[in-house]
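*Asks:* Quick one, what's the 3D model for this:
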Amino acid sequence: MWVIVVVLVGFITGPEIHAITDAGTFETKSACEDAMKTGVETQLDAKSKPEYEEGYRQYVCVRIQGADTQPK
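*Replies:* Model (predicted):
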């Protein structure tokens, strides 16, 4: 399973990493990346979009540790 996470790093506050739970989870990395691309293009708000475009906010797909060992 894969999930989209957002990564930000503040000069004073340091790193912030949050799973984008509203997007759900994905069976494959490619499905996660497709959803992430669509979300970045269509769902970022007025504050987040410039942060993303200027490199202050990054979205990545991360595999969920232990999820593959759980029964489906």
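
*Asks:* drop to CA atoms for contacts and neighbour counts, all remaining ones
*Replies:* Fine.

*Asks:* now for the longest strand seen in the chain, which elements pack on it?
*Replies:* Assignment by DSSP state E gives strand 2-10 as the longest strand of the chain. Secondary-structure packing of strand 2-10 (3 or more C-alpha pairs under 8 Å, 6 or more residues apart in numbering; DSSP states H and E): strand 14-19, helix 29-42, strand 57-63.

*Asks:* Please provide the structure for the following sequence as well, for comparison with the first:
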Amino acid sequence: MWAILAVSIQLLNGPNVWPVADEGTFENEADCQAALDEAVPRTLSEDMRVAWEQGELKFVCLKVRGAGTTG
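*Replies:* Take a look at the predicted model:
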């Protein structure tokens, strides 16, 4: 399973990562990337769009691993 994550790093606060829950999860990376390409930047608020355009905010597809799975 794959999910879209938003990632930003502030100098004093450190990393800030959150799942983009509105998009749900995906069976494979290609489906996740297609949803990401379709949604960004169209669905971003003005502040988030500016941060994304300036490279301060990234969206990535990440494989979700079940609890207790080590590999």
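
*Asks:* picking up where we left off before, comparing the longest strand of the first structure with the second structure, how large is the average distance?
*Replies:* Its match in the second structure and strand 2-10 of the first structure itself, once the structures are fitted together, sit a mean 0.3 Å apart by mean C-alpha distance after the TM-score superposition for the first structure.

*Asks:* returning to that earlier point: among the helices and strands packed on strand 2-10 of the first structure, which is the most enclosed?
*Replies:* Between these, strand 57-63 has the highest mean count of neighbours, a mean of 18, where neighbours are mean count of other C-alpha atoms under 10 Å.

*Asks:* once aligned to the second structure, how far is that one on average?
*Replies:* Following superposition, strand 57-63 of the first structure is found to deviate from the second structure by 0.2 Å on average (mean C-alpha distance after the TM-score superposition for the first structure).
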